[in-house]
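Novice: Provided below are the primary sequence and the corresponding predicted coordinates.
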Amino acid sequence: MQAPGLIRFPIIVGAFFALTAVMAGAFGAHGLRNLVSERSLEVFQTAVTYQMYHGIALVLVTLLSGLGLSRRLLGFSAGFFLVGILLFSGSLYTLVLTDIHWVGPITPLGGLCFMIGWALLLVAGACLSVNRNRG
């Protein structure tokens, strides 16, 4: 059995990121509309969208652990989703809300983390079907 803290962490973090994505989306739609350019609003919305998708993915990873998928792979997947949110969405929020432009090159690293997280989830799923066919 997996330790309760390891099960709770991705749920709590995923729910937190989903909640704050909703809040950021509302802020972007209402608070930023007259303060930043249309392009900046699009960038902000991209950050919100990816934060929401991957917040939900963190919760999903926890649910999948109950289906027999490799908890190690799922844990790494969750870690990459978490880092991806921080790097990808965080850098985009920073670009829109501040004059700090050196964070721009960080965004693709966050995207790479998302891709690695999904690839690990793919491998965990593929390993499940192989292991079930052997059993």
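Specialist: Arrived safely, thanks for sending. Numbers count the residues shown, from 1 in each chain.

Novice: could you use CA atoms for every contact and neighbour count after this?
Specialist: Noted.

Novice: what segments of this structure are strands?
Specialist: All residues of the chain lie outside strands when identified by DSSP state E.

Novice: how about the residue nearest in space to the middle of it, what does it touch?
Specialist: Centrality entry for the chain: nearest residue to the mean C-alpha point is residue 54, 2.8 Å, by CA atoms, centre = their mean. Contacts for residue 54 were tallied using CA atoms under 8 Å, 6 or more residues apart in numbering; they are 14, 81, 82, 85, 114.

Novice: this is the comparison structure:
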Amino acid sequence: MSIAISALNLAFAVILGAFGAHGLKMRATTEQLSWWHTATEYFFWHALGLLMLSIMARVLPQLPFKASFICLQLGIFIFCGSLYLMALGAPRILGAITPIGGTFMIAGWLLLAWNAFKYEQSLL
């Protein structure tokens, strides 16, 4: 299931990237296009991260990946989603929640590091 979710994230990242490059180009300001670009870039990288976690979960089933996966997915939704909405004309105040999404992304990676560290220590 998580590989499917990862693949859907990657497909949406491509769709949204293409829309930004072709559909918004004539209608959006430079700032809005910058927000769109940032959202799409983070979307791609973190969707690839989700795919990586999904594959790693099959190779190392003893490591807990679920919390990291959930944090990254929430981060994508909040961070990228808020930037996409602002780029489409939503009020700039929405940018106040963007760092919450970034915090979820950071937490996802830190949880992965923590769980990997604990696992590696248990092998010693």
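Specialist: Cool, got the structure. Source: prediction; values computed, not measured.

Novice: in helices, which of the contacts of residue 54 of the first structure appear?
Specialist: Secondary structure of those is defined by DSSP state H; positions in helices are 14, 81, 82, 114.

Novice: top of these by number of neighbours, please.
Specialist: Counting neighbours by other CA atoms under 10 Å, residue 81 leads these with 31 neighbours.

Novice: ok, the counterpart of it in the second structure to residue 108 of the second structure distance?
Specialist: Taking TM-score structural alignment as the criterion, the aligned counterpart of residue 81 of the first structure in the second structure is residue 72. For residue 72 of the second structure, the distance to residue 108 of the second structure equals 5 Å [CA to CA, to the nearest Å].

Novice: translate residue 18 of the first structure into the numbering of the second structure.
Specialist: Counting by TM-score structural alignment, residue 18 of the first structure corresponds to residue 10 in the second structure.

Novice: I'd say that match and residue 44 touch.
Specialist: Yes - using CA atoms under 8 Å as the test, residue 10 of the second structure is close enough to residue 44 to be in contact (6.3 Å).

Novice: ok, the aligned residue in the second structure for residue 112 of the first structure - contacts?
Specialist: In the second structure, the residue matched to residue 112 of the first structure (TM-score structural alignment) is residue 103. Under the criterion of CA under 8 Å, 6+ apart, the contact partners of residue 103 of the second structure comprise residue 75.

Novice: again with residue 32 of the first structure
Specialist: Residue 32 of the first structure sits in contact with residue 41, where contact means CA under 8 Å, 6+ apart.
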